[in-house]
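[1] Next come a sequence and a model predicted from it.
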Amino acid sequence: MVEAASGAAGRPRFIVAALGITQIISWGSLYYAFSLVIHALASATQASNATTVGAFSVALLAAGVASAPVGAWIDRHGGRWIMAGGSVLGGALLIALPWVHSVAQLYLVWAGLGVAMAATLYDPAFAVLGQLFREHQRRAITTLTLFGGFASTVFWPLTQALIDHHGWQMALMVLGGLNLLVNAPVHAMLLPSRQAPPRDDSPKPPQPARPSGLRGIWRDPAFYGLCASFTVNALVFSAMSVHLLSLLQTQGLSASHAAWVGALIGPMQVLGRSIELVFLSKVHPSRIGVLAMWLLPASLVLLAVAGAQWAPLVLFALLYGCGNGVMTIVRGAIPAELYGREHYGAVNGAMATPVLLAKAAGPLAAAMALWLWPDPRDLLLLLALAGTVSAALFGYTVRRRAVLAAA
């Protein structure tokens, strides 16, 4: 049973489940739906697909810029009104999106949707859980990501069905309505305003020394090592998310077979999070992070040599999906493990900023690499090298900090 702070005592599972539903809607409508309306938006604005995709990159950039201020706000005022406001903003802009007629309008709307992402997706939700839960914030984070892992599974077919039967404009208005009529009320009614961190007087094992206050955290070299490793890791995953299907086809798979391999990754993310919840919940997040980080380059090397053979391709999807799924939990749990919960929102938001910027830059960086080295195996090995650097830096950072804390 997850223990909650006083305001949530007796209903922690209900709050996590409610937040889980809003995460499915937020991710499904603000993030995943874009890929299904690219061509329609390009036609409406008389722009190329590449220009239209750039609007989504602008959204991720805006989310990156807004993440740290959102986290700091939650530390001071709680998550109720910032997440409710983000849902209202996201819903209103999704309803407005079908009426854009120029590239400037398109980019402006998506910049606003990026701010809504910063206020409604995982990072603000993790900060809220940090204020609600005593001992088991990480378990709550894992449970929440299990919900979020089904966002694409639910919203890709739902959005496509709405487009097929009612048109893309009505589909976006329905998605906006879900944010306004479901997410905003749930956030406003169930989430707490700021409360003091709950006291827990039960005996605890000795804790490593932590930097005191935000100023001490900003001066900690480990903070920047972690940011760098998370950022490179996110850049690789982002590059692969856009180019995976085309890379699979260049290795000899048909479009449908490539789609099947890609479809395996979502369930494997959920599998990785389930394994973490059931078997690894007592292991320090930093140790799990070392394993998850190394799964990325291992999976990419495997993909580079797999060709069109199904067994190694399925193993690739297993390693890649599990690593990606667990990294979401690690990135949410690491700030509390290393720096406590008093400034969790600000620290987590600051770590999220370069990660979101990397997600925006990853597909472009991969496209430039393919232009320089057309062989897709070269791109996979280059990304594997980046993943190796990220994993090595993460491992060095957490080991170095443990040594300094014990000195």
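    Happy to help now that I have it.

[2] okay, CA-based contacts and neighbour counts for the rest of this
    Fine.

[3] Give me the contacts around stretch 58-75.
    Under the contact criterion C-alpha atoms under 8 Å, 6 or more residues apart in numbering, stretch 58-75 has outside partners 79, 82, 107, 110-119, 123-124, 127-128, 194, 342-357, 359-360.

[4] Can you give the distance from that stretch to the centre of its chain?
    Centre-to-centre, stretch 58-75 and its host chain are 13 Å apart (C-alpha atoms, centre = their mean, to the nearest Å).

[5] Make sure S43 is indeed in a helix.
    Yes - per DSSP: H, G, I helix; E, B strand; the rest coil, S43 lies within a helix segment.

[6] how deep is it tucked in, by neighbour count?
    Neighbourhood size, S43 [other C-alpha atoms under 10 Å]: 14.

[7] Then G216?
    By other C-alpha under 10 Å, the residues close to G216 number 11.

[8] Remind me which helix or strand it belongs to.
    Using DSSP states H and E, G216 sits in helix 213-218.

[9] by contact count, what packs against that helix?
    The helices and strands touching helix 213-218, judged by 3 or more C-alpha pairs under 8 Å, 6 or more residues apart in numbering; DSSP states H and E, number zero.

[10] do you know how far I141 is from A8?
    Separation of I141 from A8 (C-alpha to C-alpha, to the nearest Å): 16 Å.

[11] Among the two, which residue is more densely surrounded?
    For I141 and A8, the more surrounded residue by other C-alpha under 10 Å is I141, and the numbers stand at 25 against 17.

[12] ok, that one touching A127?
    No - with contact defined as C-alpha atoms under 8 Å, I141 and A127 do not form a contacting pair (9.7 Å).

[13] gap between the two ends of stretch 40-49?
    By C-alpha to C-alpha, the extent of stretch 40-49 from end to end equals 9 Å.

[14] Next, the buried residues of stretch 93-110.
    By neighbour count with 16 or more other C-alpha atoms under 10 Å, stretch 93-110 contains the buried residues 93-98, 100-101, 103, 106-110.

[15] packing partners for the next helix or strand after the helix holding G216?
    Tracing the chain C-terminally past helix 213-218 and defining elements by DSSP H and E, one meets helix 221-250 next. The elements that helix 221-250 packs onto, with contact taken as 3+ C-alpha pairs under 8 Å, 6+ apart, are helix 255-279, helix 344-372, helix 376-406.

[16] How about the secondary structure of P374?
    For P374, the assignment made with three-state DSSP gives coil.

[17] what's the spacing between it and L382?
    From P374 over to L382 the distance is 12 Å, taken as C-alpha to C-alpha.

[18] Nearest to A317, out of the helices and strands packed on helix 221-250?
    Counting by C-alpha to C-alpha, A317 lies closest to helix 255-279 out of these; the figure is 5.3 Å.

[19] elements contacting that closest one?
    Using 3+ C-alpha pairs under 8 Å, 6+ apart: helix 255-279 touches helix 137-148, helix 221-250, helix 310-339.

[20] let's bring in a second model and compare:
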Amino acid sequence: MKTINAPTFRNSILLGIAQILQWGGSFFLLAVLTKPIIEDTGWSHELVYGSLSLALLISGMLAPTIGKRIGEKETNNTLLYSGLVMALGLVLIAIARHILLFIFGWSVIGVGMAMGLYDALFPTLGKRYGSGAGKVITHITLISGFCTTIIWPAITLLLQYFSWRTTCLIYAAALVVFIYPLYRLAFRSSLKEEAKAAGSTAKMEIPSEPVHPGIYYLVMTSFTLGAVLMTGMSVHLIDILVNNNISLPLAVSLGALLGPSQVGARLMDMLLPGRSPLTTAVFSAAGVLLGFILLLCSQQVAFLGVIFYGLGNGIRTILRGTLPLHVFGPQVYANVMGRLARPQLIAQALTPFAGGFMIRKFGTDVFLEVLCGLAVVNVLLTISIRYFENIYIWKQARSLKA
């Protein structure tokens, strides 16, 4: 497949900034806005957060279609206009006086998430830069790892001077002003060069049985379990720490180690290249498992549990882009990424409800033990992926020699 030359680090910075703005205006928005929204409207916590779950569901349902479109179309405007769609959703949220309009606004944001977050960006990079996209993905995830570090304080500052509705309108304006130019600058190339690169991937379709179908379903299951583990920990980390006889202020402080740990893992992956994503996947899953085990132990090692989980999960974000590219190749990468995204996003949408129910019914310890069990399964899955992929490569080498 003919590809365009890999982007400069400057372009990776532009894409990273765009991702910070879009993740901050969607997935991470309610972490800061939920309290003022509930105080102003009287809507229940379940309805407000349920709107985000609906957005994730919609994003998951659209992901295969958008991935297929990215893989087949000669020109790809999905990313360019994703900011406008998200901004429209934020405007609807800001003007909502009834919960139904609020929910509809989040539905629109869900469409924007499908168009503009990692599950659309990574296939676009794979299509344009081929096997060289892995390095770019590492750079972007490193930069976007600072999303909550930048966006949460910024939104908090806006809330000191404006209502939550005005804050949403200001954020919508920022998306309109910045997202389109950032993507346009990052992907700037001559139309002739882009047409040549896209022409070789046009009309490409995933077969009814994916390439390496056994490995495909192993990767899909592993990624889905990873999404469940990530969401369960993100939503209930403070509950887990408090249940371990850690005070709430200290639990919040320990939770703050998560972001730097994830960014640190991505930085190490960038500075220590050369490992196969198959091997890195095993280390990532093992790090998450070790983190859960340490959190089950005494409170004295809880901080290590947060750090090891953060290291494993930080690498997982990179693997979402690099592992399918390594296993399935750039030719079908966009379509495969769309198909892989659907179960992950649906799992992310359902996990907070399932986790909350389990904690209320059986307690936090049982919930954490279930996460540990799922993490063990995920380690075995990553080992299996590595094993079967190596067997496939060995068989290919034998057939070529024959």
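    Noted; the coordinates are in hand. Because the structure is a prediction, the values reported are computed rather than measured.

[21] hang on, the earlier thing: please convert the helices and strands packed on helix 255-279 of the first structure to JSON lines, extending it with distance to F14 of the first structure.
    As requested, these are exported to JSON lines (distance: least, C-alpha to C-alpha, whole Å):
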{"stretch": "helix 137-148", "distance to F14 of the first structure": "11"}
{"stretch": "helix 221-250", "distance to F14 of the first structure": "31"}
{"stretch": "helix 310-339", "distance to F14 of the first structure": "20"}
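
[22] Ok, which of those comes nearest L271 of the first structure?
    Taking C-alpha to C-alpha, helix 310-339 is the member of these nearest to L271 of the first structure, at 6.5 Å.

[23] so which of the helices and strands packed on helix 255-279 of the first structure comes closest to H39 of the first structure?
    Nearest of those to H39 of the first structure, taken as C-alpha to C-alpha: helix 221-250 at 15.7 Å.

[24] and for the closest one, what span of the second structure is it aligned with?
    Alignment note (TM-score structural alignment): helix 221-250 of the first structure is matched to residues 214-243 of the second structure.

[25] And the matching stretch against the first structure, how far off on average?
    Compared with the first structure after fitting, stretch 214-243 of the second structure deviates on average by 1.1 Å (mean C-alpha distance after the TM-score superposition for the first structure).

[26] Buried residues of that stretch, list them for me.
    By neighbour count on 16+ other C-alpha under 10 Å, the buried set for stretch 214-243 of the second structure is 215-216, 218-233, 236-238, 240-243.

[27] still on that earlier bit, more crowded one of P374 and L382 of the first structure?
    Each of P374 of the first structure and L382 has its neighbours counted (other C-alpha under 10 Å); L382 has more, 18 against 12.

[28] residues in contact with the corresponding residue of the second structure for the more buried one?
    In the second structure, the residue paired with L382 of the first structure is V370, using TM-score structural alignment. By C-alpha under 8 Å, 6+ apart, the contact set of V370 of the second structure is empty.

[29] I'd like to know how far V370 of the second structure sits from L289 of the second structure.
    As defined by C-alpha to C-alpha, V370 of the second structure lies at a distance of 11 Å from L289 of the second structure.

[30] now do Q300 of the second structure
    Q300 of the second structure is 18 Å from L289 of the second structure, by C-alpha to C-alpha.

[31] Those two: who's more crowded?
    Using other C-alpha under 10 Å as the criterion, Q300 of the second structure and L289 rank with L289 on top: 26 against 12.

[32] I figured that one hits V377, correct?
    No - using C-alpha under 8 Å, L289 of the second structure is not in contact with V377, being 9.6 Å away.

[33] on that earlier part again, out of the helices and strands packed on helix 255-279 of the first structure, flag the one nearest I275 of the first structure.
    Going by C-alpha to C-alpha, the one of these nearest I275 of the first structure is helix 310-339, 9.0 Å.

[34] For that closest one, name the packing helices and strands.
    Here helix 310-339 of the first structure touches helix 122-132, helix 137-148, helix 255-279, helix 285-306, helix 344-372, going by 3+ C-alpha pairs under 8 Å, 6+ apart.

[35] What span of the second structure is the fourth one aligned with?
    So that's helix 285-306 of the first structure. Following TM-score structural alignment, the aligned partner range for helix 285-306 of the first structure in the second structure is 277-298.

[36] again, but for the longest one
    In the comparison with the second structure, helix 344-372 of the first structure aligns to the range 333-361 (TM-score structural alignment).

[37] That stretch against the first structure, how far on average?
    Superposed on the first structure, stretch 333-361 of the second structure shows a mean distance of 1.2 Å to its aligned residues (mean C-alpha distance after the TM-score superposition for the first structure).

[38] Check the offset of that stretch from the chain's centre.
    Relative to its parent chain, stretch 333-361 of the second structure has a centroid offset of 11 Å by C-alpha atoms, centre = their mean.

[39] quick one: contacts for the closest residue to R331 of the first structure other than its chain neighbours?
    Distances taken as C-alpha to C-alpha, 6 or more residues apart in numbering put F230 closest to R331 of the first structure, at 7.6 Å, once the chain neighbours are dropped. Counting by C-alpha under 8 Å, 6+ apart, F230 of the first structure makes contact with R331, M351, V355, S390, F394.

[40] Please pick the buried ones from those.
    Applying 16+ other C-alpha under 10 Å to those, the neighbour count classes R331, M351, V355, S390, F394 as buried.

[41] Now do the aligned partner of the last one in the second structure against G50 of the second structure, distance only.
    Spelled out, it's F394 of the first structure. Structural alignment (TM-score structural alignment) places F394 of the first structure against T382 in the second structure. Counting by C-alpha to C-alpha, the separation of T382 of the second structure from G50 of the second structure is 32 Å.

[42] these two touch, right, H77 of the first structure and A196?
    No - counting by C-alpha under 8 Å, H77 of the first structure stays clear of A196, with 10.4 Å between them.

[43] more neighbours, these two?
    Comparing H77 of the first structure with A196 by neighbour count (other C-alpha under 10 Å), the higher total belongs to H77, at 15 against 11.

[44] nearest spatial neighbour of that one, skipping sequence neighbours?
    The shortest distance from H77 of the first structure to any non-neighbouring residue, by C-alpha to C-alpha, 6+ apart, is to R194 (4.5 Å).

[45] How about F308 of the second structure?
    Excluding the flanking residues, the one nearest F308 of the second structure by C-alpha to C-alpha, 6+ apart is G291, at 4.8 Å.

[46] number of nearby residues for the one you found?
    G291 of the second structure has 25 neighbours, counted by other C-alpha under 10 Å.

[47] quick one, what contacts it?
    Residues counted as contacts of G291 of the second structure (C-alpha under 8 Å, 6+ apart) are L304, G305, V306, I307, F308, Y309.
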